[in-house]
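S.K.: Need coordinates for the below:
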Amino acid sequence: MEKFNVQNVIKTLEELVNIPSPSGNTQKVITAVENWLRPLGVEMKKNRKGGLIVTLPGVDETMHRMLTAHVDTLGAMVKEIKNDGRLSLTMIGGFRWNAVEGEYCKIETSDGKEYTGTILVHQSSVHVYKNSGEVKRDEKNIEVRIDAPVKNVEGVRKLGIEVGDFVSFEPRFQVTDQGFVKSRHLDDKASVAILMNIIKDVIEEKRPLPYTTHFLISNNEEIGYGGNSNIPLETVEYIAVDMGAIGDGQATTEYCVSICAKDSSGPYHTGLRKKLVQIAKDQKLNYAVDIYPFYGSDASAAIRSGHDIIHGLVGPGIDASHAHERTHTDSLENTSKLIYHYLFSTMNENN
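M.R.: Model prediction:
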């Protein structure tokens, strides 16, 4: 970790966000992660839900750790083909329609064809619709304008587009000269990129982990159940690496690693949270302890499913979550260093 280079995380992140992966359609991005990790010679397997589990052996094989980050994103599906050749949508994940209005998108057909389009409110033209600004942004009024010469249902179906086809949002990834990383889907591909590079660092350093550790790249978190299974019985500590929410009343910033004390599911394990805070202090990291009022994670999903684990949640601070997201290289670095040093910390099952 002395040789940590945040640019490696950013490079991996850019590759990930440019692979469309709304929940339910994550095969391509999971394969990309698998191919990225394969040269490292790590043990990998896929679960039946399509997630990827990477295991690094540790000195102690009786107590395990598990860390998870999710590669699935927000998105949509075609709900209806309209008479004028436009598409109505149904949401995948929890966002607001105004957050994607005006966004470029891709429609993927069941046979793998892709078409581009734009997400618009039906009454977009102010020269035609006097109340354009007041129209409610909802499932009734938001639609996709396909970049193809279609004027009716039949024309759309000739393209191969049908109800149930996935629609993904263009990420528009950008890194500024001030170190800001702007993109859709930083939730949670920023954390996936961090875990991938930490795995690489641990392998290349040939430094044995104190405990056997599993890394789950989950693929259904945005719809609530990505990390609630395939948790080995030996697992004691389970940490979700996911974005830290920023806004009024929040302590988290775009520059720190966020350590969650409580979200909508209730408090996270107090002892594990205190340990993470102590590691952050010892390593002189920029961190914040925070509460996310409208939030759930793979760790809370695991607890709800009945697993007897100590659960925690950390991640980079992400501004404008589920909209036009932004973080900073400092946040990626602080999060990476906290997780790395946590992996080599001593575990106390009774903390």
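S.K.: contacts, neighbours, all on C-alpha from now
M.R.: OK.
S.K.: Asn98 versus the closest residue to Val100 other than its chain neighbours, what's the distance?
M.R.: Distances taken as CA to CA, 6 or more residues apart in numbering place Ile119 nearest to Val100, at 6.8 Å, with adjacent residues excluded. From Ile119 over to Asn98 the distance is 10 Å, taken as CA to CA, to the nearest Å.
S.K.: Looking at the two, which is more packed in?
M.R.: Shown here are Ile119 and Asn98; by other CA atoms under 10 Å, Ile119 has more neighbours (24 against 16).
S.K.: and the more buried one, what is it in contact with?
M.R.: Counting by CA atoms under 8 Å, 6 or more residues apart in numbering, Ile119 touches 100-105, 142-145.
S.K.: returning to what we had before: tell me which residues of the helix or strand harbouring the residue nearest to Val100 are tucked away?
M.R.: Taking DSSP states H and E as the definition, Ile119 sits inside strand 114-121. Using 16 or more other CA atoms under 10 Å as the test for burial, strand 114-121 gives 115-121.
S.K.: hmm, who's touching whichever strand in the chain runs longest?
M.R.: As assigned by DSSP state E, the longest strand anywhere in the chain is strand 58-70. For strand 58-70, contacts defined as CA under 8 Å, 6+ apart pick out 188-189, 191-192, 195, 208-221, 226-227, 231-232, 234-242, 298.
S.K.: Selecting buried members of the residues you listed in ChimeraX, what would you type?
M.R.: Command for ChimeraX that selects the buried part of the contacts of strand 58-70, burial taken from 16+ other CA under 10 Å:
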select :188,189,191,192,195,209,210,211,212,213,214,215,216,217,218,219,220,221,226,227,231,235,236,237,238,239,240,241,242,298
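S.K.: The structure of the following sequence is requested for comparison with the preceding one:
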Amino acid sequence: MKNMQKLDIDHEYLKQTLLELLAIPSPVGFTDEVVHYTCGKLGELGVPYELTRRGAIRATIKGETDRPACAVVAHLDTLGATVRLIKDNGRLALLPLGSWSSRFAEGARVTLFTDIGPFRGTILPLMASGHAFNNQVDDQPTNWTQVELRLDENVHSKADLTQLGVNIGDFIAIDPQPELHENGYISSRHLDDKAGVAALLAAIKAIVESGLSLPVYFHPMFTITEEVGFGASAVLDARISEMVSIDIAIPAEGQNSREHGVTVAICDSSGPFDYHLTRELLRLCKDHEIEHQRDVFPYYFSDSAAALRAGYDIRHALLGFGADASHGYERTHLSSLHAIAELVTLYAQNGPVVARDRRAIGPLEGFPHQWKPEDIEEPTPMPHPKEFL
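M.R.: Now for the predicted structure:
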């Protein structure tokens, strides 16, 4: 085992950072303010950073060498909606931003951001009153054409909404409604991925305050378009050979994820994560007694996968905190975020999983094995057919 330390995580910092992040509306495409907040947190810790044109963040904690470097990424954008149509009845039809069910939108309190200022409202099904529609309230379909936004303003027509300053394409942020319980559970919308961001910032704080010397440059990164499939497609550096995403894991029937410990993903809808990096993360969990489990996600896409699709030749992996009812009223446990942060502090101290990766391309020498022929037992020969006679 390498001489590594599982660093202490500031639990109160993690909780407060999460609540502050949740309080900042950041539906995908409307993320500038949460970018400013995150850069402020990095500045408080004395960690330098750079931004892409649109606001993805790449921070740097220096190590002994910058080639190869490693990265850990979480995303700042959340689910949301935009105005699809201004309706004659003074209400608004919606287009979802990101993939989520209108079932979870019904009853949500929201903020509509217009060019002249914000307005409050509620997303309702088209037939919202049992006193008016009786059983039709329960029988109506569940889809985005069956909901509308009612603004808390004196608007009863398309003209009223236009006069108010509402336009097609205005952004709609869904209230998170967080509840943090004494037993460690937190329920809220948008834990995906603001809980992951909070865990990453808590890990950065622990690394900086420890004063440890890292073997390679460590790049915490924060992206702004994960919910629409772009993710870490424009923030990487050619010197980075590995990237670990922090995002939700899926506790549900047929899945192996839990709301406690770290879930190490083996595969998602884009295919398998890197064999060697994934096994190294599992080894770190075992060696340092971090509660963990493995899972596969057939209906899932992450920052890491987006980077590969963008053409980056990196080793990629995914660490998840269990988020029950994903993309709805989510719930996780703070112990899971704590475990994620601890594992990130160990990963930053670990160094490259394959030393050869300092070169983007090179000879076979140093290329790893997943298994070796001598590790496989020779199969027992089958008896000759005559021996059965």
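S.K.: which ones among the contacts of strand 58-70 of the first structure are found in helices?
M.R.: Among the contacts of strand 58-70 of the first structure, the members found in helices (DSSP state H) are 188-189, 191-192, 195, 298.
S.K.: So of these, which two are at opposite extremes in space?
M.R.: For those, the maximum inter-member distance is 15.0 Å, found between Leu195 and Asp298 (CA to CA).
S.K.: which residues in the second structure does the longest strand of the first structure align to?
M.R.: Using TM-score structural alignment, strand 58-70 of the first structure lines up with residues 63-75 of the second structure.
S.K.: What segments of the stretch 201-350 of the first structure are strands?
M.R.: Listed in chain order, the strands of the stretch 201-350 of the first structure (DSSP state E, counting those that start in this stretch) span 209-218, 235-241, 244-245, 257-263, 266-267, 287-291, 310-318, 326-328.
S.K.: so how far is stretch 331-340 of the second structure from its chain's centroid?
M.R.: Between the centre of stretch 331-340 of the second structure and the centre of its chain there are 14 Å (CA atoms, centre = their mean, to the nearest Å).
S.K.: tell me the contacts of the residue nearest the centre of the first structure?
M.R.: The first structure has Asp188 as the residue nearest its centroid, 1.9 Å off, counting by CA atoms, centre = their mean. By CA under 8 Å, 6+ apart, the residues touching Asp188 of the first structure are 69-73, 242-243.
S.K.: what do you get if the cut-off is 7 Å, keeping everything else the same?
M.R.: Contacts here follow CA atoms under 7 Å, 6 or more residues apart in numbering; on that basis Asp188 of the first structure touches 69-71, 242-243.
S.K.: Farthest-apart pair in those residues, please.
M.R.: Spatially, the most separated pair among the contacts of Asp188 of the first structure is Val71 and Met243, at 12.2 Å (CA to CA).
S.K.: of these two, who's got more company?
M.R.: Neighbours per residue (other CA under 10 Å) separate Val71 of the first structure from Met243, with Val71 holding more: 34 against 27.
S.K.: And Asp152 of the second structure? What does it align with in the first structure?
M.R.: In the first structure, Asp152 of the second structure lands on Asp147 (TM-score structural alignment).
S.K.: Sorry, wrong one. I was asking about Arg283 of the second structure.
M.R.: Mapped onto the first structure by TM-score structural alignment, Arg283 of the second structure lines up with Gln278.
S.K.: Skipping adjacent residues, who's closest to Leu13 of the first structure in space?
M.R.: Nearest non-adjacent residue to Leu13 of the first structure, counting by CA to CA, 6+ apart: Ala193, 5.2 Å away.
S.K.: do you know how far the one you found is from Val71 of the first structure?
M.R.: According to CA to CA, Ala193 of the first structure and Val71 of the first structure sit 9 Å apart.
S.K.: And for Leu276 of the first structure?
M.R.: Using CA to CA, we find Leu276 of the first structure at a distance of 24 Å from Val71 of the first structure.
S.K.: swap in Leu52 of the first structure?
M.R.: Leu52 of the first structure is 10 Å from Val71 of the first structure, by CA to CA.
S.K.: Same question for Ala288 of the first structure.
M.R.: Counting by CA to CA, the gap from Ala288 of the first structure to Val71 of the first structure is 24 Å.
S.K.: now Glu325 of the first structure
M.R.: According to CA to CA, Glu325 of the first structure stands 16 Å off from Val71 of the first structure.
S.K.: re the thing from before, double-check the match of Asp152 of the second structure against Glu114; I have them as touching.
M.R.: No: using CA atoms under 7 Å, Asp147 of the first structure is not in contact with Glu114; the gap is 10.7 Å.
S.K.: Where does Arg54 of the second structure sit, in terms of helix or strand?
M.R.: Arg54 of the second structure belongs to no helix or strand when elements are defined using DSSP H and E.
S.K.: Leaving aside the residues adjacent along the chain, what's closest to Met190 of the first structure?
M.R.: Just to correct that, residue 190 of the first structure is Ala rather than Met. Leu13 (5.8 Å).
S.K.: Just to be sure, that neighbour is in a strand?
M.R.: No: Leu13 of the first structure is assigned helix when assessed by DSSP: H, G, I helix; E, B strand; the rest coil, not a strand.
S.K.: residue in the first structure matching Cys267 of the second structure?
M.R.: Cys267 of the second structure maps onto Lys262 in the first structure, by TM-score structural alignment.
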